[in-house]
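[1] build me a structure from this.
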Amino acid sequence: MVIETLYDLIDQEEEEHEEIVKELYQKYMEQDVLSVAVGTLKRMDETKNEELEAAFKCIGLVESIIDGSDDQDIISKVANSGSFLLWLLERVRRRTINMVKVYAAEMLSILLQNEENQKIVGEKKGVDILLKQLAYFKKRNPKGQEEIELMENLFNSLCLVVQYVPNRKKFLEDEGLHLMNLMIREKKMSRNSALKVINHVVSGYEGRDNSIKYIEILGLKTLFPLFMKTPKRNKKTGHTENDHEEAIISIIGNLMRNLSGSLKRRLVDKFVELDHAKSERLLELHFKYAEKMEDAEEEVEQQAAMLAQEGVEMDEDMAYALRLEKGLFTLQQIDYIIVELYGSGIESLRERIISHLSMRKSSLKQIREVVKDYADNLGDGENEEAIEQERNRLLELAMGLM
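    You can find the predicted model right below:
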C-alpha cells in the first residue's frame, strides 16, 4: 500500500537524510497527500488486522508531516486537509478501543493546540463527545497502559477545547462539571485530570458561570477533603502530590476571584468551620511552598552561573519563569487566598492568620510582598482593562495587610 510505503520511508530516512525528508514533506503538502491519507482512513475496516495496522500508519504519516514541517500554520492545514480533524473526532467517538483510537485521541490533543481547531470541534459537538467518552472512566480505572494513554489524551483534548471561551458554555450546558465532580468523588485514576479540567473552566473572568455552577452542585464538599489531605502520587498516571495541591489551590483561587455575595461567603466560611481547620491547612501550605522557593533561589543562581559560563546572561523573565516552574505560582495563589480571607471582615480569621504566622516567626509582610509581585507580573491579554482592574484589586488587598 502507498501509505505504508511512505510511512516506512519516513521512518527509515528521517535521521539519515533530514534535508531530503523536509523536501519530501513539502511535496506531500503540494500533492495533498493528507487528503489521500484521510480518504484511506475512512475506508479502513479495523476488524481486520492488516487494515488496523494500515490505519495506524496513516495517522503516523500525518504526525510525521506535522513534526517535519517548518510551516508555522501546519497544524491548521493538517486539520482541514481532507477533514482530518473531524475524522479524528468521529473515530474517538466510536466505542471500540484499540491502538487506532488511542492514536486518534493523541493526534486530536495535538491539533487542538490551535484556536481555530478548538472552535471547529466545539461547533461539531466535540465537548459533548469528549465528555461521553470520559464518562467510561467515571467508575472504573483504565485497563492497562493503552487505556491510561487514551484517558489522559481525552482529558488533554477537553482542557484544550475549553480554552476557547464559547466552549465553556457548552461544557456547562453538557453538565461537564457534574461529571468531573462525580469522577473526583469516585476516587478513581481519573481524579487528578478531572481537577485539571475544573481548573480550566473556572479560570479567568470567563470562568464565572462555571464557578457559580460549581458552588451550586456542592463542589466544595468534594474539593475540600482533597485540600485537607492530599492524595498520594499515582505511579500509573504519573500524577504527583504537588500536581494535586497545585490544581486544588488554583481552583480555590479562581473561585475566590469569580464569586461574589453569598456564594463567595460560602467559600470563605469553609475556612472558618471546624475551628478554622482549613485556614490552618492553608498556612501550612504557605510555609511548604515558601520553603520550596528558598530552594528554588539556589537553583536560579546555579542556572545563572551555568549560563554565564556560556556567555549568556539570565534576564529577569527567565529567572521568573524558572521560579514559576519551581512552585512560585502555587505560592502566589495560596497567599492571594490568605489576603482574601484576611480582608473578608471576619475577625476570627484575621486572628488565626496572625497567630499562625507568629508561631512560625513569620509575618504578613512576606505574604504582602508575594501578592504584590504577583500583581506586578500579571500577563498581558486581550482585555487589558480587566487585567489592570485585577492588578489594582490585588494591590489593594495586599496593602490591606498593613
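
[2] please count neighbours and contacts with C-alpha atoms only from this point.
    Will do.

[3] and residue 85, how far from residue 104?
    Residue 85 is 10 Å from residue 104, where distance means CA to CA, to the nearest Å.

[4] quick check: the gap between residue 127 and residue 165.
    In terms of CA to CA, residue 127 sits 12 Å off from residue 165.

[5] and those two? which has more neighbours close in?
    Between residue 127 and residue 165, counted using other CA atoms under 10 Å, residue 127 has the larger neighbour count: 26 against 14.

[6] check contacts around residue 44.
    51, 52, 55 (CA atoms under 8 Å, 6 or more residues apart in numbering).

[7] sorry, back to before: shared neighbours, residue 85 and residue 104?
    Common neighbours of residue 85 and residue 104 (CA under 8 Å, 6+ apart) do not exist.

[8] can you pull out the helices in the stretch 201-350 of the chain?
    Under the criterion DSSP state H, counting those that start in this stretch, the stretch 201-350 of the chain contains helices at 208-216, 219-228, 241-258, 261-269, 273-309, 316-323, 329-342, 347-359.

[9] okay if I get those as TSV plus mean neighbour count and distance to residue 89?
    What follows is the helices of the stretch 201-350 of the chain, written out as TSV (neighbours: other CA atoms under 10 Å; distance: least, CA to CA, whole Å):
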stretch	mean neighbour count	distance to residue 89
helix 208-216	18	25
helix 219-228	16	30
helix 241-258	21	27
helix 261-269	14	37
helix 273-309	15	40
helix 316-323	14	35
helix 329-342	24	34
helix 347-359	15	49
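
[10] compare the ones you listed and give me the one nearest residue 74.
    For the helices of the stretch 201-350 of the chain, distance to residue 74 was read as CA to CA. The smallest value, 27.8 Å, belongs to helix 316-323.

[11] and this one, so I can compare the two:
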Amino acid sequence: MNIDDLFTPRLPPKRKIATKELTGEPPKRLRGEDGSQLRTQIEDVEDGENGVREHLREDDEEDGRFYEGSGLSERDKGILDVVDEPFNPQEPAALDIAAVRKLVLKCEKAFQKNQDMRIRHADDPTKFMDSETDLDEHIHALMAITSAPHLYPELVRLNFIPSVVALVSHENTDISLAAVDLLNEMTDEEVVPEDGEEQEAGMKEFVSALVENTALEVVVQNMARLDEDQEEDKKGVFNSLSFIENAISVDASIAESVVRQTGILSWLLKRIRAKAMDSNRQYASEMLAVLLQSSRDNRLKLGNTTITDMNGVDIILSCLSPYKRRDPKDDDEVEFMENLFDALCSALNEPEIKVIFLNGEGLELMLILLKEKLMSRMRALKVVDYALTSKSVGDPADPTPRLAERWVDILGLKTLFAVFMRRGAKKFKKEYKAYSEKEEDEHAISIIASLFRYLAAGAYRDRLLFKFEEEDFEKCDHLALTLWCSYLERAREADVEIEKERKRLRAAAQDVDEVDEEEFLLRRLDAGLFHLQILAEIIAFLFHEGAAGTKEHLGGIFAGEPKTGGVERVREVLQERLDVLGPEDSESAKSTLQMLLSSLSS
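    Modelled structure (predicted):
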C-alpha cells in the first residue's frame, strides 16, 4: 500500500465541465454498517477555555463521549493500520512488463468508458463527470512508469501512444493537461541515468513513436486553447514547451520537424511579444533560441514568418528595444533578454537573415544599446560580431560588406573603439556580475578584423585605418602591448601543458594519434590561439596598409619589446592559421592570408 496515495485527498480536478453541487443534486447520505442512514447534522460545542470546537453526532450517547462502532470507513481503517505499522524503509517494488501492461489496460478502459459516457450522455455532463475523475487518476498512475524507461518500448508495442496523444486533445482540458504532464515527466532527461544505455534506447524509441503519431502537432495545437490567466492552463503551457524541449534533447532533428510540421514558431513569436513578463514568456524565448540554434531551415523560416506585418527578426528586435532605456527587472527577464540575443545571433548565420537585419535597422539598434552602457551592451556587441562575420568572403551575394559599410556610416567606429580600449569596463565590472572583459575584448577584435576583411579600399577603409593613428597611436599600443602579449602568453602556457602531455604519452609507450592532435588543437584554440590569430591578422593589415606613422610605431614595439616575440612571431601565427584552413573556407580568405604573410616577409 502506498502511503502517499492514502493521504492524498481524493478531490476532483479544479475545473470540471459540471459538478453535482452546481446542479443542485443532494449529497449522498452516509450509511452505517447495517445499511441504515446516519444523521449528518452536527452541533458545535465549545471546549472550555481553549474554545476548541468539537463535532458530535446527535446519535451519540447523552454525554457525547461514546458511539457504537468505530465511526471509520474501511479506507480510514486501512490508513490507521498503515500508520500503526513500524516504519520499515524499503525500495518500492520495481515495475515489470506485467505491471506496465496492467497500468495501460486500466487507463485504456477508463478512457474508453469516458468516451462512451460522453457520447451516451452528451446533454448531461453530470453523468460522465465520475468517469473523467477516474480517467484522471489512471493517467496520474502512469507516472510510475517514469521509474523504468527501459520499459517504454512496451508502451509502443501495446499501441498506447495513439491513446495518450488523443488524451492531449481531450475535450476536458484537465484531462488534456494531465496527459501533457505525463508526456513531460516521461521524457525528462533525468529519468535516464548517465550510464543507462537500455533506458536511453527505450526513451529514443518512445519519443520516436510519439513523433510518428503526431504528438508534437497535437501538443502545439492544444496550447492555442489554453488560457494562461488560469494557473492550471499556465502550467500546462510550461509543460508543453518542456515536453517539446525534452523531445529535441533526445533527437536534435526534431527541432527542424516541429517547426516544419507545426505552428510553434508563430506561437513563440506571439508569446514573446506579450508585455507582461512571466516564466512562460521567458521559456518561449528559450525555446526560440533552441529551435534556431542548429537548423538553417528554422532560421530561414524565422525571416519568412510574419505576424501583423512584422517578420520574426523584426519581432525580436522590437522585444529587445526596451533595453536601450532600462535593465531587466529580475533574473527571469535577464534570461529572456539573453535568449533573444542568442536567437538573433543564430539567425545571423544566414545571409538572408542578414539582409532582413540590415533593412530592419538592426545595426542601428545595437549601436544605441552599446552607447547606453546598460546590461544589454554586453550582448549587443556579440550581435554586431555575428552580423559582420561570414564564411562567404569574396562572394558577391554576401551582404556582410554592406553591413560593414553601414556600421561606418552610422558612426559605429567611435563606439566600437571605445569598447576596444575598455572604456567603461570598471563600471561594468562593478555593476554587472555577468560582465566579462575577456569576452568583450574578443568580440571587439573580431569585429575590427571583419571590418578589415569587408571594407573596400577607399573612404570607409581609410576611416578604419585612421583610428589607429588617433591619440598618439594609443590603439596600436593597446593592440600590441596589452592584447597581443596577453594572448601570446596564454597560448604559450597551453603549449607547455600540451608538451607535458605528449611526453607522458610517449613515456607510457602510447602513440599520439590523430584524435589526440585534434584534442590538443582544440585546447590551444580555447586557451586563446584563435583570437591570437585574429590579432595577428589585424597587425598584418596595419603593417600592409597602415599609414607610415602607424607602421613605424608598430615596428618599434615589435622590435623593442621582447614579450611580443617580434614580427616573426606574428608571421608564425598567421602561417599556422593558413595551414588549418579547410575546403569549407573560401579561396578569398586563403589568398588574403597569403598576401598578408608576404607583406610581413618583405
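
[12] where do the strands sit along the second structure?
    42-47, 52-57, 306-307, 310-311 (DSSP state E).

[13] just these: most buried one?
    Ranked by mean neighbour count, the strands of the second structure are led by strand 310-311 with a mean of 16 (mean count of other CA atoms under 10 Å).

[14] distance from it to the middle of the chain?
    On the basis of CA atoms, centre = their mean, to the nearest Å, strand 310-311 of the second structure sits 23 Å off its chain's mean C-alpha point.

[15] and it, what does it pack against?
    helix 296-304 (3 or more CA pairs under 8 Å, 6 or more residues apart in numbering; DSSP states H and E).

[16] counting by contacts, list what the helix it packs on packs against.
    Helix 296-304 of the second structure packs on helix 254-261, helix 279-293, strand 310-311, helix 312-320, helix 331-347, helix 351-359, going by 3+ CA pairs under 8 Å, 6+ apart.

[17] got the buried residues for the fifth one?
    If I follow you right, that is helix 331-347 of the second structure. 332-333, 335-347 (16 or more other CA atoms under 10 Å).

[18] quick one: what's aligned to residue 335 of the first structure in the second structure?
    Mapped onto the second structure by TM-score structural alignment, residue 335 of the first structure lines up with residue 536.

[19] look up how far residue 542 of the second structure lies from that match.
    Relative to residue 542 of the second structure, and taking CA to CA, residue 536 of the second structure is found at 10 Å.

[20] go on, residue 408 of the second structure?
    Separation of residue 408 of the second structure from residue 542 of the second structure (CA to CA): 18 Å.

[21] that older thread, so which of the helices and strands packed on helix 296-304 of the second structure is nearest residue 212 of the second structure?
    helix 254-261 (11.0 Å).

[22] what does that closest one correspond to over in the first structure?
    Counting by TM-score structural alignment, helix 254-261 of the second structure falls onto residues 74-81 of the first structure.

[23] which other residues reach that stretch?
    32, 34, 35, 62, 66, 84, 85, 86, 111, 114, 116, 117.

[24] 7 Å - rerun?
    Here stretch 74-81 of the first structure makes contact (CA atoms under 7 Å, 6 or more residues apart in numbering) with 34, 35, 66, 84, 85, 111, 114.

[25] the fourth one touches residue 38, doesn't it?
    Yes - judged on CA atoms under 7 Å, residue 84 of the first structure makes contact with residue 38 at a distance of 5.9 Å.

[26] more crowded one of these two?
    residue 84 (25 against 21).

[27] now that one: how far from residue 62 of the first structure?
    Applying CA to CA to residue 84 of the first structure and residue 62 of the first structure gives a distance of 9 Å.

[28] cool, and residue 181 of the first structure?
    For residue 181 of the first structure relative to residue 62 of the first structure (CA to CA), the value is 36 Å.

[29] then residue 46 of the first structure?
    18 Å.

[30] quick one: which of those two has more around it?
    residue 62 (22 against 18).

[31] can you find the partner of the more buried one in the second structure?
    Checking TM-score structural alignment: residue 62 of the first structure goes with residue 244.

[32] now do the residue nearest to its match when sequence neighbours are not counted: how many residues are near it, please.
    Computed as CA to CA, 6 or more residues apart in numbering, the closest residue to residue 244 of the second structure that is not its neighbour in sequence is residue 216, at 7.1 Å. By other CA under 10 Å, the residues close to residue 216 of the second structure number 24.

[33] show me what residue 216 of the second structure aligns to in the first structure.
    In the first structure, residue 216 of the second structure lands on residue 34 (TM-score structural alignment).

[34] could you pull up the residues touching that match?
    Counted by CA under 7 Å, 6+ apart, residue 34 of the first structure has contacts 62, 81, 82.

[35] ok, residues contacting stretch 77-87 of the second structure?
    With CA under 7 Å, 6+ apart as the criterion, stretch 77-87 of the second structure contacts residue 6.

[36] so what's the residue positioned nearest the centre of the second structure closest to, chain neighbours aside?
    In the second structure, the residue lying closest to the centroid (CA atoms, centre = their mean) is residue 286, at 4.1 Å. Nearest non-adjacent residue to residue 286 of the second structure, counting by CA to CA, 6+ apart: residue 339, 5.4 Å away.

[37] which residue in the first structure lines up with the one you found?
    So residue 339 of the second structure corresponds to residue 153, using TM-score structural alignment.

[38] doesn't residue 106 make contact with that match?
    Yes - using CA under 7 Å as the test, residue 153 of the first structure is close enough to residue 106 to be in contact (5.5 Å).

[39] which residues touch the counterpart of residue 551 of the second structure in the first structure?
    Here residue 551 of the second structure is matched to residue 350 in the first structure, going by TM-score structural alignment. Contacts for residue 350 of the first structure were tallied using CA under 7 Å, 6+ apart; they are residue 342.

[40] what's around residue 253 of the second structure, how many residues?
    Neighbour tally, residue 253 of the second structure, other CA under 10 Å: 13.

[41] likewise for the one 10 residues further on?
    Number of residues near residue 263 of the second structure (other CA under 10 Å) recorded here: 15.

[42] roughly how far apart are it and residue 176 of the second structure?
    19 Å.
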